[in-house]
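Participant: Attaching a predicted model along with its sequence, questions to come.
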Amino acid sequence: MSTTPSPLPATPALPDASDEWLRLDQQICFRLHAASRAFNGVYRVVLKDLGLTYPQYLVMLALWEHGTLPVKKLGEHLRLDSGTLSPLLKRLETAGLVRRERSARDERSVEVRPTEEGEAMRRRAVEVPRRVLAATGFEIDEVRALSARLDALTAALDRAAAEGA
């Protein structure tokens, strides 16, 4: 039985004035980029009390959720490569919030876990999502719907990239 790869979906036809689609304000990627930068601005203010940057906060969220993780797995959760993740972990370790150790099961693997101080920060961080939600002006159901759409978009783009777009 022969299996042939499924063809990529047909490129959708753009509505009439296709030059209009080359405008910056017509690019969904730019809208997502602008929203991401705006979120970073809000997080910068909200996270100031914790002394964390947004990427450091994401690391702590993953560790609070999963506990001890191999660096590789942590990178997968955060969609970060080791070149980006290693300096983040070094700064968090210097701040006393995480500890990195060679795995007892596999010496090639380094595991990361929150320290006692890192775990204590979790209680103070509980207000962060509430403050960010308030900054959006959205209701929780709107945020959940947007999150679902963004998850679907991410999955579609991952598939397209894997198939060579």
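Facilitator: Alright, I've got the coordinates.
Participant: okay, CA-based contacts and neighbour counts for the rest of this
Facilitator: OK.
Participant: roughly how far apart are the residue nearest to the spatial centre of the chain and R105?
Facilitator: Nearest to the mean C-alpha position of the chain, counting by C-alpha atoms, centre = their mean, stands L78 at 5.1 Å. Separation of L78 from R105 (C-alpha to C-alpha, to the nearest Å): 23 Å.
Participant: pull the longest helix from this protein.
Facilitator: helix 140-162 (DSSP state H).
Participant: let's bring in a second model and compare:
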Amino acid sequence: MQTPDLGEDPLALDRQVCFALSVASRNVISLYRPLLAPMNLTHPQYLVMLALWERSPRSVTDLCAALHADAATLSPLLKRLEAVGYVVRTRSRSDERRLEVALTDEGARLRAEAEKIPYRIVETLGVELSALEELHGLLSTIIAASRRALDARNGGQA
């Protein structure tokens, strides 16, 4: 592979992908906070709920895979969601080692309110939907490439 031309200063802050991703992520997540607050959700909890609104119940292992998170990160989120009455955690009847998470009726009802959020975010950002979809595709490519790199670096255990 040919060495890419990274310009005169490859360490210029405003040219760093990590910096742009970090600032964009922090800013966009900040836009979600006031929309999630009336639902008593943080952004990480919202991501868990999104996964459960797609399919419930789900095993913790399945949720970890869907959210690209580890069980130690997910466990406190699930405890908090259970404490507010949005989910229940139970041991699988077929395998006691397997912990399953399911939406409660209240958690399922919350979806109707949450469906407004993506529209509000698109409106607030003021960016064309096609540009956001293109960005999402590019970020998905970056996520897949970084996962492959991490898997290779960690011997397949990223």
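Facilitator: Great, that's in hand. Here the structure is a predicted model, which means the values were calculated and not measured.
Participant: one step back: okay, and the longest helix of structure 1 goes to which residues in structure 2?
Facilitator: Mapped onto structure 2 using TM-score structural alignment, helix 140-162 of structure 1 spans residues 129-151.
Participant: Check stretch 94-105 of structure 1 too.
Facilitator: On structure 2, the counterpart of stretch 94-105 of structure 1 by TM-score structural alignment is residues 83-94.
Participant: Stretch 29-49 of structure 1 too?
Facilitator: Going by TM-score structural alignment: stretch 29-49 of structure 1 matches residues 18-38.
Participant: buried ones in that stretch?
Facilitator: Y32, L35, L36 (16 or more other C-alpha atoms under 10 Å).
Participant: Any chance of a markdown table for the residues you listed, columns secondary structure and distance to R26 of structure 2?
Facilitator: Shown next, in a markdown table, are the buried residues of stretch 18-38 of structure 2 (DSSP: H, G, I helix; E, B strand; the rest coil; distance: C-alpha to C-alpha, whole Å):
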| residue | secondary structure | distance to R26 of structure 2 |
| --- | --- | --- |
| Y32 | helix | 10 |
| L35 | helix | 15 |
| L36 | helix | 15 |
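Participant: Pick the one among those residues closest to T3 of structure 2.
Facilitator: Of all those, T3 of structure 2 sits closest to Y32, with 39.2 Å by C-alpha to C-alpha.
Participant: For that closest one, which non-adjacent residue is closest in space?
Facilitator: Spatial nearest neighbour of Y32 of structure 2, excluding adjacent residues (C-alpha to C-alpha, 6 or more residues apart in numbering): H43 at 6.9 Å.
Participant: just checking, that neighbour touches P34?
Facilitator: No: assessed by C-alpha atoms under 8 Å, H43 of structure 2 is found out of contact with P34, at 10.2 Å.
Participant: Using just helix, strand and coil, how would you label V101 of structure 2?
Facilitator: At V101 of structure 2 the chain is in strand, as set by DSSP: H, G, I helix; E, B strand; the rest coil.
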